[in-house]
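Student: Have a look at this fold, sequence not included:
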């Protein structure tokens, strides 16, 4: 089979690989579509702490069941989206149903070979059936949408709130869509990429170009100087770590969704004086994944609206080169 392989820092290559051997309780999946995530870019740039060279990346993907043993609801030939989380089932978190924050959590495409290949083996319990009215591209968007679903569900956002999203990447965009659906009175998205902000504007969101306009002042303009009710930090840099505190109202709520590559400085004194709540999120639960499927199936969220490029897996290196430039890319998908 052909597979996109992480060779070394900023080196990826399409290679010929042997088909993976299916183990007990696994299915062999013929991959249809797989998306590049920010985590894949961390691996690509050599910044991910666990991913090793010769890895087949890719944890956002859909496909068709090629082989499956035993009696299961999902059968050979079924189209599926894949939950890439693999938990131990035995740690403190797993015993209490918090499998997504398992102490030994592993990811397909990070700790094990993933979906940037023609075929991949997947634990049967990680498969989710796709209806005929969900496209392969939408199936690959379920995983990032599940991240956004989890973020909204962890928040205390209420109908009529003003929501500020720092970062117009795929996750920030999907959070914006969900916040609007949940009844936010105003959704503001801040970023430095003209291209990504143009996509956000086309989707009907109020945009702030952080290169020329102060996102904090804009959030306060809409709230008579009070500040946003909820801030979702989805950019992961020092400037947004400052902005998330400055832009929030007294007793407001901040959700840090992004994964910081280096530890930011955070003004705890400002948070203390205004009793600001700070929450963090990590990936998603299995229930969040199911809700993401429901939202896409019922056309309540059009996640494919943020796809900027669709490439063949043969253009694997080109996809990563494109993804390096936020001024021309948003979500890039590979077809196998």
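Tutor: Looks like it arrived, so ask away. Here the structure is a predicted model, which means the values were calculated and not measured.
Student: contacts and neighbour counts: CA atoms only from here.
Tutor: Fine.
Student: so what's the residue lying closest to residue 115 once chain neighbours are set aside up against?
Tutor: The shortest distance from residue 115 to any residue that is not its chain neighbour, by Cα to Cα, 6 or more residues apart in numbering, is 4.5 Å, and that residue is residue 58. Residue 58 makes contact with 34, 35, 36, 37, 40, 108, 109, 110, 113, 114, 115, 116 under the criterion Cα atoms under 8 Å, 6 or more residues apart in numbering.
Student: which among those residues end up buried?
Tutor: Among these, those classed as buried by 16 or more other Cα atoms under 10 Å are 34, 35, 36, 37, 40, 108, 109, 110, 113, 114, 115, 116.
Student: hang on, the second one packs against residue 41?
Tutor: Okay, so that is residue 35. No: at 11.3 Å, residue 35 does not count as touching residue 41 under the criterion of Cα atoms under 8 Å.
Student: Which stretches in the stretch 201-336 of the chain count as strands?
Tutor: When assigned using DSSP state E, counting those that start in this stretch, the strands of the stretch 201-336 of the chain occupy the ranges 206-209, 228-233, 248-256, 277-280, 307-312, 331-335.
Student: what about these, which gets the closest to residue 80?
Tutor: Closest approach to residue 80 among those (Cα to Cα): strand 331-335, 14.9 Å.
Student: can you give me the end-to-end distance of stretch 295-304?
Tutor: From its first residue to its last, stretch 295-304 covers 12 Å (Cα to Cα, to the nearest Å).
Student: gap between residue 265 and residue 190?
Tutor: For residue 265, the distance to residue 190 - Cα to Cα - is 20 Å.
Student: For those two, indicate the residue with more neighbours.
Tutor: In terms of neighbours (other Cα atoms under 10 Å), residue 190 is the more surrounded of residue 265 and residue 190; the figures are 28 against 11.
Student: May I ask you to confirm that residue 197 is in contact with residue 168?
Tutor: Yes: counting by Cα under 8 Å, residue 197 sits close enough to residue 168 to count as a contact (6.6 Å).
Student: ok, these two, which is more surrounded?
Tutor: Per other Cα under 10 Å, whichever of residue 197 and residue 168 has more neighbours is residue 168, with 29 against 24.
Student: let's bring in a second model and compare:
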């Protein structure tokens, strides 16, 4: 491994380890060693993803302890393996999905993640941060690429109405992408007044609480009786799946993006008789990631509106319980070296 200067890297590092379901411990672990094609990264900022919160609770079964989670990362290259020509000190955003002969490999789920001071990842999945982006804004590249990927499934027209079930980070990022694309009416639903307030702040046409509003009727009113041209389900539970189906126009497109409950109830007659086009969206391509970085670099995504909490690794043992109890927090960023 190349090190510059040679004596500045420690032999161990701090990492937030999911030791068992519902338990995180800050531990001292060996510094990872990059293999050929890899880079050693000093993690500068990493977002807490809803999938990690659900992994912590065991709800999805997709995070298996012991594990260092975290995949929404920006970092600085501090070492490289054989065959890597990235300069030491390069600021990068991490594309956390690697395609292998055995399928997809996700940082923080199938490999050690970025809730740590350092992480190793293939250099081919690292994107230099544009000069206009700091590490915190750059940490939105991964979730924004997920939103871009989902929106790209929708055949958009400038006069369309798009409904989004869920005003979490992904739902709000989808809204931001749609607004930048010039979609006339973007409507968001959520049961959190605080998150609906954020949706209004970023410029959506309407932010509605399903506990207070008949959502299908509201969409009918907004569209002259037609319904939403497309709907994005950004939560992943039966209630919001039903919202997305019910708010779509006949023949409309519904994109399932939420990945919370493994099994949900679906009204098949609604899908069949109204000829809805239902698509699943997962992860992102490299082109989606590049588009996300361009959107961020151009200042088109209101990331400052979405960051409601910053934390250090030392807070990790109680941080996830705090976030689960505080739905008004849209996005939390962990800065391991702050």
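Tutor: Received, thanks. Bear in mind the structure is a predicted one, so any value in this text is a computation, not a measurement.
Student: Now secondary structure and distance to residue 272 of structure 1 too, for the contacts of residue 58 of structure 1, in a markdown table please.
Tutor: What follows is the contacts of residue 58 of structure 1, written out as a markdown table (DSSP: H, G, I helix; E, B strand; the rest coil; distance: Cα to Cα, whole Å):
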| residue | secondary structure | distance to residue 272 of structure 1 |
| --- | --- | --- |
| 34 | strand | 43 |
| 35 | strand | 40 |
| 36 | coil | 38 |
| 37 | coil | 34 |
| 40 | helix | 36 |
| 108 | strand | 39 |
| 109 | coil | 39 |
| 110 | coil | 37 |
| 113 | coil | 44 |
| 114 | coil | 43 |
| 115 | coil | 44 |
| 116 | coil | 45 |
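Student: Using CSV, lay out those residues together with distance to residue 215 of structure 1.
Tutor: Conversion of the contacts of residue 58 of structure 1 to CSV gives the following (distance: Cα to Cα, whole Å):
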residue, distance to residue 215 of structure 1
34, 33
35, 29
36, 28
37, 25
40, 28
108, 36
109, 35
110, 34
113, 40
114, 37
115, 37
116, 37
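Student: ok now the longest helix along structure 1, how far from the chain's centre?
Tutor: Taking DSSP state H as the assignment, the helix of structure 1 that covers the most residues is helix 136-154. Here helix 136-154 of structure 1 is found 7 Å from its chain centre; the criterion is Cα atoms, centre = their mean, to the nearest Å.
Student: counting contacts, what elements does that helix pack onto?
Tutor: Helices and strands touching helix 136-154 of structure 1, as assessed by 3 or more Cα pairs under 8 Å, 6 or more residues apart in numbering; DSSP states H and E, comprise strand 26-35, strand 60-68, strand 79-82, helix 170-181, helix 286-297.
Student: Any idea which of these gets closest to residue 132 of structure 1?
Tutor: Distances from residue 132 of structure 1 to each of these were compared using Cα to Cα; the shortest belongs to strand 79-82, at 8.2 Å.
Student: which other residues reach the closest one?
Tutor: Residues outside strand 79-82 of structure 1 that contact it (Cα under 8 Å, 6+ apart): 59-65, 122, 126-131, 139-140, 142-143.
Student: so what corresponds to residue 159 of structure 2 in structure 1?
Tutor: Residue correspondence to structure 1 (TM-score structural alignment): residue 159 of structure 2 is matched to residue 160.
Student: Same question for that match, what's its three-state structure.
Tutor: Assigned with DSSP: H, G, I helix; E, B strand; the rest coil, residue 160 of structure 1 falls in the coil class.
Student: who's in contact with the residue nearest to it when sequence neighbours are not counted?
Tutor: In this structure, residue 160 of structure 1 finds its nearest non-sequential neighbour in residue 185, 4.4 Å apart by Cα to Cα, 6+ apart. For residue 185 of structure 1, the contacting residues are 159, 160, 161, 162, 163, taking Cα under 8 Å, 6+ apart as the criterion.
Student: For the residues you listed, name the two members farthest from one another.
Tutor: Spanning the widest gap among the contacts of residue 185 of structure 1 are 159 and 163, at 10.5 Å by Cα to Cα.
Student: Residue nearest the middle of structure 2, spatially speaking?
Tutor: residue 143 (2.9 Å; Cα atoms, centre = their mean).
Student: thinking that residue is in contact with residue 172, fair?
Tutor: No: proximity of residue 143 of structure 2 to residue 172 does not meet the contact threshold set by Cα under 8 Å, at 10.4 Å.
Student: Which residues are in contact with each of those two?
Tutor: By the contact definition Cα under 8 Å, 6+ apart, residue 143 of structure 2 and residue 172 are jointly contacted by no residue.
Student: quick one on the thing from earlier: need the contact list for the residue nearest to the centre of structure 2.
Tutor: Taking Cα under 8 Å, 6+ apart as the contact definition, residue 143 of structure 2 lies against 72, 169, 170, 173.
Student: switch to 7 Å and redo it
Tutor: 72, 170 (Cα atoms under 7 Å, 6 or more residues apart in numbering).
Student: Spatially nearest residue to residue 16 of structure 2 (excluding sequence neighbours)?
Tutor: residue 26 (4.5 Å).
Student: which SSE is the one you found in?
Tutor: Counting by DSSP states H and E, the element that carries residue 26 of structure 2 is strand 23-30.
Student: Give me the mean distance between that strand and structure 1.
Tutor: Superposed on structure 1, strand 23-30 of structure 2 shows a mean distance to its aligned partners of 1.2 Å (mean Cα distance after the TM-score superposition for structure 1).
Student: Specify, as a residue range, where that strand falls in structure 1.
Tutor: With TM-score structural alignment applied, strand 23-30 of structure 2 matches the range 11-18 in structure 1.
Student: buried residues in the matching stretch?
Tutor: Using 16+ other Cα under 10 Å as the test for burial, stretch 11-18 of structure 1 gives 12, 13, 14.
Student: and which of these is nearest to residue 212 of structure 1?
Tutor: Nearest to residue 212 of structure 1 among the buried residues of stretch 11-18 of structure 1 is residue 12, at 35.3 Å by Cα to Cα.
Student: pretty sure that closest one is touching residue 315, no?
Tutor: No: under the criterion of Cα atoms under 7 Å, residue 12 of structure 1 lies out of contact with residue 315, with a separation of 10.5 Å.
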